[in-house]
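**Student:** Following is a predicted model, sequence given first.
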Amino acid sequence: MALSVYVAGLGHGAGKSTVALGLAELLSRQVGRVGVFRPLVTEPGADQTLRLLAERYRVELPVEELAGATYAEAAALVADGRREELISRIVERYRAVERRCPSVVVIGSDFDDAPETGHGGLPRELAFNARLATEFGAVLVPVLDGRGQDADAIGGAVRSAYHDCEDLGATVLAVIANRVPAPLRLPELPVPAYAIPDLPVVSAPTVAEVATALRATRLTGDDAALRRDVLGFVVGAAQVPTLLDHLVDGALMITPGDRADLLLAASAAHVAGQVSLAGLVLTLGIRPDDRVMRLVERLNTGLAVLSVRTDSFETVAASSRISGRLSVDNPRKVQTALGAFEERVDGEELARRLRVTRSVRVTPLMFENDLIERARGDRRRIVLPEGCDERILRATEILLRRGVADLTLLGDPAEVARRARELGVDVGRAEVVDPATAPCRDEFAAGYAQLRRHKGVRLELARDAVGDPNYFGTMMVATGRADGMVSGATRSTAATIRPAFEIIKTRPGVSVASSVFFMLLADRVLVYGDCAIIPDPDAGQLADIAVSSAETATRFGVEPRVAMLSYSTGTSGSGADVDKVAAATELVRKRRPDLLVEGPIQYDAAIDPQVAAAKLPGSAVAGRATVFVFPDLNTGNNTYKAVQRSAGAVAVGPVIQGLRRPVNDLSRGATVPDIVNTVAITAIQAAAEEQR
């Protein structure tokens, strides 16, 4: 039987999706595959929460198969007196998901008792969900809505929720009060109770959701404009000065379509940085003059302008009833919800209560989640020299919201702020430093000149050098102002690592800095080195790469069994290349007699137990290798790319190893998740170097 956690809301709009997302994230660190299920949906395949969780956790079943029945089907069965048939049908659909997944997060129903909801006659919601949780063999997490309630009311509701669920025969894992107005102490219960704060960015609808609910026509604005969060509403009916006094960040301005003055004023205020609006809605079905719309478009606000047929009063009334939902299309909201859950819910305590045994299988998502969790546990400051790059800014928002690291962005603060505002991302908690005007530039110049005096570097030349963001960021790391650096989204590998080689240098006992890629396969993580830095290492350098790679593997939870790769296994071949690998293997054994290492060995003998039994029987590494050391850069780089493309592996790296302090390089094709993972890795390396 799969481990199942059932999330049940006490009342409509309690925020079950945030809790379900947080629990799925927690479970994904413990087991190889997480499934999701909803007993009832409005329409098969259209449930946004199911789509989000199914995509995020790579559920292999179609979304349509992750639900038990539609609300209409359920109401019809109950009306005919066939309630048990409904329960049986839902349980059968759930078991089909359970058979495919070792763990399942169930998101309970969303109907109300009142007949006007359209689902009259359905069983009482909490009893219905408690019954299903019992049938599924699931532990129950009741979630209640704390909006607009004081501490006493929330505490009473938490106690009632627990006892009501117990009375219904459910096994309660924890009780969660969601969207509470402020931090509060919940009553002592036999199970943990947690309070998650009300975050407008999670509960607020997006412009797209408002547009859909209002059946609006989009006049301007791209998809990014539709993803902005609506934190409030401002009705434009007065004169321009009065309107400007009332515009606030995140507001959706609603005004009649014939008020060109207010449309232009709000657009100009947004572009000027006076306010950051969510969007604009024009009422009464009036489209502004084409000359006005052309001017609005030339202002390039990045905002959506919507048109509706209703008047302003009806539009505001309808908009205020719209609540936001977590969805695949809004990763920012997803990351914020996860951050809130992880900050206020004790994941370790819940994991203990769930009694989940960590699987020996390590999936990409498990590995990535472990990176985030470890980095959060020993938070470090990482400097990002490419502070104005869109991917860096989007990754910064995610990293800050999830508490992965403290960040310093390099760049002109005004330009960074402008770019963030254009993208609609929040990087306000990041430190922003301009290398051109920073007070420490002279100190860095003097330090760099001292380090490079043997190369004839004078103070003036040093001052120019440290004005370069990569050199400036590296000096921040060298002087302890940052714990590590991540760069390379817009610049070459050489531009990132050259300053590190000149300033930070390698650790004692390590002759060369090298790199590894973490290759995330479907069921395990392999370590490949060196695939990015040293073109043709000699035997001593190859031994250094092997030892460093084994240490890196250990640091990131991969038990090192080192394969020194060659075109020959054992003594089956000869030649200078084979001799180099054999010599390097002996050096590794002398330096680290505790390491399991085999070489020379071919790739197939290193990874395939059957081939290993034929080519190298009795080896502790052959067929079970986790760390693969390539004889040269040509072989390593081509192999990692071949495995990445042909086997569908996720390649995380390159992770640079052997330096006194961590500096890591990004591919110029790096995605936002790549940057998040690399920053987490760098933070973990920084913590390990300090412990060393």
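**Tutor:** Here it is on my side, so go on. Residues are numbered from 1 along each chain as shown.
**Student:** drop to CA atoms for contacts and neighbour counts, all remaining ones
**Tutor:** Fine.
**Student:** contacting residues for Arg33?
**Tutor:** Shown in contact with Arg33 (C-alpha atoms under 8 Å, 6 or more residues apart in numbering): Tyr57, Arg58, Val59, Cys101, Pro102, Ser103.
**Student:** quick one: which of those residues is most hemmed in?
**Tutor:** The most crowded member of those is Ser103, carrying 25 neighbours; neighbours defined as other C-alpha atoms under 10 Å.
**Student:** Could you verify my assumption that it touches Tyr6?
**Tutor:** No: using C-alpha atoms under 8 Å, Ser103 is not in contact with Tyr6, being 11.1 Å away.
**Student:** another structure for you, compare them:
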Amino acid sequence: MTRSVYVTGIDRGDGRQVVELGVMELLTRQVDRVGVFRPLVHDGPDRLFELLRARYRLAQDPATVYGLSYGEASVIQAEQGTDELVSRLVDRFHRVAREYEVVLVLGTDFADTQLPDELALNARLANEFGASVLPVVGGRKQAAESVLAEIRNAHRAYEGLGCDVIAMIANRVAREDREAVQRGVDTRLPVPCYVLPDDAALSAPTVAQITHALDGKVLLGDSAGLSRDALDFVFGGAMLPNLLTALTPGCMVVTPGDRADLVVGTLASHSAGTPPIAGVLLTLGEVPSPEILALADRLAPGTPVISVATNSFPTAAELFSLEGKLNAATPRKAETALGLFERYVDTSDLVKRVSAPSTTRVTPMMFEHKLLEQARSDRRRVVLPEGTEERVLHASEVLLRRGVCDLTLLGPDEQIRKKAADLGIDLSGAQILDPQTSELREQFAAEYAALRAHKGVTVELAGDVVADVNYFGTLMVQQGLADGMVSGSVHSTAATIRPAFEIIKTKADASIVSSVFFMCLADKVLVYGDCAVNPDPNAEQLADIAIQSAATAAQFGVEPRIAMLSYSTGTSGSGADVDKVREATELVRSRRPDLLIEGPIQYDAAVEPTVAATKLPDSEVAGQASVLIFPDLNTGNNTYKAVQRSAGAIAVGPVLQGLRKPVNDLSRGALVQDIVNTVAITAIQAQGPSQA
């Protein structure tokens, strides 16, 4: 039977979309097929569903998402009664429920709906749907005691109407009151209540939303600039020095269009990072000269300059009435919302209360969700040597907003902050270190010289070496100032991992450093090793790779069943290449009799049950292998790329194994999500027992 979660409220303005997004994130971690149903909908685009569809790659037909419009519902209720309205909505809900393992139901929004007793209608629909209820109470501009009373009343109302209330959520509570409200609900409710503080970045409109609302014209700015949050508004009419002292991080500067001095001055200040602004809004329909605009574009490329026809007073009135919205065009707000939800909600407990059906399928999205959740559970610090690279900065923002790990970015402080300001990225939660000027450089030089004295490295020479970002980052890991390192988006593999070989070195029980890729197929995750490091391992090394890969698989929730791959299966073939695999298999069995392993075995016999039934019918591994060990780099590298391109698999890696502390290499073509995943993997590796 389909399990459903009904997210509802008691009044408008509760910011419920944060909770709906957070619950969707939880559900998609558990099951592959999640449906969405909104019983009643306003005319026009549904911003939240479009966000859910884009973010979670939903294949659901939008026509099945909605029950009725509010107008239709009002007419039916007035003319035929509530029973008829509920009957129609239940019928449409079950059309969705039949197709999905779990359904997220988005309750009515209490905004101009013309429906009497809307809370009771939501309660009845939840009961008729057989859905558990998660009520949300808005706490904006309310005192702590008032919020507590609202929470108790909402719980009493829904429970009194027969609902299965699994938890309560108070949202948009003043930050200074959050702990007091949390203490209050912990002692007064029979179900958990999670208290989420108000977050300015969520309620702040983006520059794009401001432009649309004011019918503005974009004079300068790119898509990244238009996606910035306007956290404040500063109105400029005074002399430039006075305006500069009033600027705040993330503010939108509003000034008459004929004040070229203020336009140039604020953008120059932004370029210097003191402070970074969201953009400039010009009033009165006045537009600076082409020469001024050209100068502005050079000073702060990508930073929006918007022109509106109205004067400052009506513009201000409109601006202060705007509120940020979660939609498909605001992915950064979505990351902020999820970070807030995951920080203040006990997600593991809520998942148990939802009781979503379990599944043996592991989709790429489920695997990626699990990475972030596992990294967040025991937060570590990861150093990113490529702090000036745009993709790394975008990935850093995602990691910080989601609370995945702590970050240290390496590079010139001013250059990193300027690049972040130009991209509209908030790095306030990251540490920034410049190896060239850091006080750690002298200490690291002495450490490196001692490690490499046998190679004739002096302290003077070491001083130059450790100024390199990859060496500096590796030494941070070695000295315990960071738990892991990720590099390689603009550096070669050799430049990334050579310092680790010299400084961190291999674990005591590992003879070599090797790698795996997590191959996320449509319905499962396989582990491929070694596809990136060792060209032609001997039997001893191949056995080591297999044991390391099994440990890595287990650490990331993949039950290891090892297939030692060859061009023949069992005893059907002979020759040096097959003998190497056979010897490696026996070495693993002797060293780790607890591991399930088969070899030599062909790829099809390893993963396809029908082939396995013919070739190795009594094997515990054949047909269901999860860890596939290739005999050499040529075979492994080509196979993972063939599967990646031909089967549409997502390849996460390479993940290095065998080092005392985690260092991982990126592809120079890595996307932002690739970097996010690799950093999460590195943080998880760092959660394991230290091998230093």
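**Tutor:** The structure has been received and is ready for your questions. Predicted model only: the values in this text are computed from it and were never measured.
**Student:** After superposition, what is the TM-score?
**Tutor:** Remark: TM-score between the superposed chains equals 0.95 [TM-score structural alignment, normalised by the length of structure 1]; 685 aligned residues with a C-alpha RMSD of 2.0 Å.
**Student:** quick one: which of the contacts of Arg33 of structure 1 is nearest to Thr552 of structure 1?
**Tutor:** Thr552 of structure 1 has its nearest neighbour among those in Tyr57, at 26.6 Å by C-alpha to C-alpha.
**Student:** Tell me the counterpart of the closest one in structure 2.
**Tutor:** Tyr57 of structure 1 maps onto Tyr56 in structure 2 when the alignment is built from TM-score structural alignment.
**Student:** who are the neighbours in contact with that match?
**Tutor:** Neighbours of Tyr56 of structure 2 in contact, by C-alpha under 8 Å, 6+ apart: Thr28, Met365.
**Student:** Also Val172 of structure 1?
**Tutor:** Residues near Val172 of structure 1 by C-alpha under 8 Å, 6+ apart: Val139, Leu140, Val141, Pro142, Tyr162, Cys165, Glu166, Val191.
**Student:** Can you spell out the matching residue range in structure 2 for whichever strand or helix holds the second one?
**Tutor:** Taking DSSP states H and E as the definition, Leu140 of structure 1 sits inside strand 139-145. Across structure 2, the stretch matching strand 139-145 of structure 1 (TM-score structural alignment) is residues 132-138.
**Student:** distance between that stretch and the chain's centre?
**Tutor:** On the basis of C-alpha atoms, centre = their mean, to the nearest Å, stretch 132-138 of structure 2 sits 24 Å off its chain's mean C-alpha point.
**Student:** what comes into contact with that stretch?
**Tutor:** So stretch 132-138 of structure 2 is contacted by 4-11, 13-16, 19, 126, 147, 150-151, 154-155, 163-173, 354 (C-alpha under 8 Å, 6+ apart).
**Student:** before we move on, what about stretch 117-136 of structure 1?
**Tutor:** If you take C-alpha under 8 Å, 6+ apart as the criterion, stretch 117-136 of structure 1 is touched by 4, 6, 8-10, 71-72, 74-75, 78-79, 87, 91, 94-95, 108-109, 111-115, 139-140, 165, 168-171.
**Student:** Pull out the buried residues from it.
**Tutor:** Buried residues in stretch 117-136 of structure 1, counted by 16 or more other C-alpha atoms under 10 Å: 119, 122-123, 125-134, 136.
**Student:** Equivalent analysis for stretch 301-311 of structure 1, please.
**Tutor:** Using 16+ other C-alpha under 10 Å as the test for burial, stretch 301-311 of structure 1 gives Thr301, Gly302, Leu303, Ala304, Val305, Leu306, Ser307, Val308, Arg309, Thr310, Asp311.
**Student:** swap in stretch 200-215 of structure 1?
**Tutor:** Buried residues in stretch 200-215 of structure 1, defined by neighbour count with 16+ other C-alpha under 10 Å: 200-211, 214.
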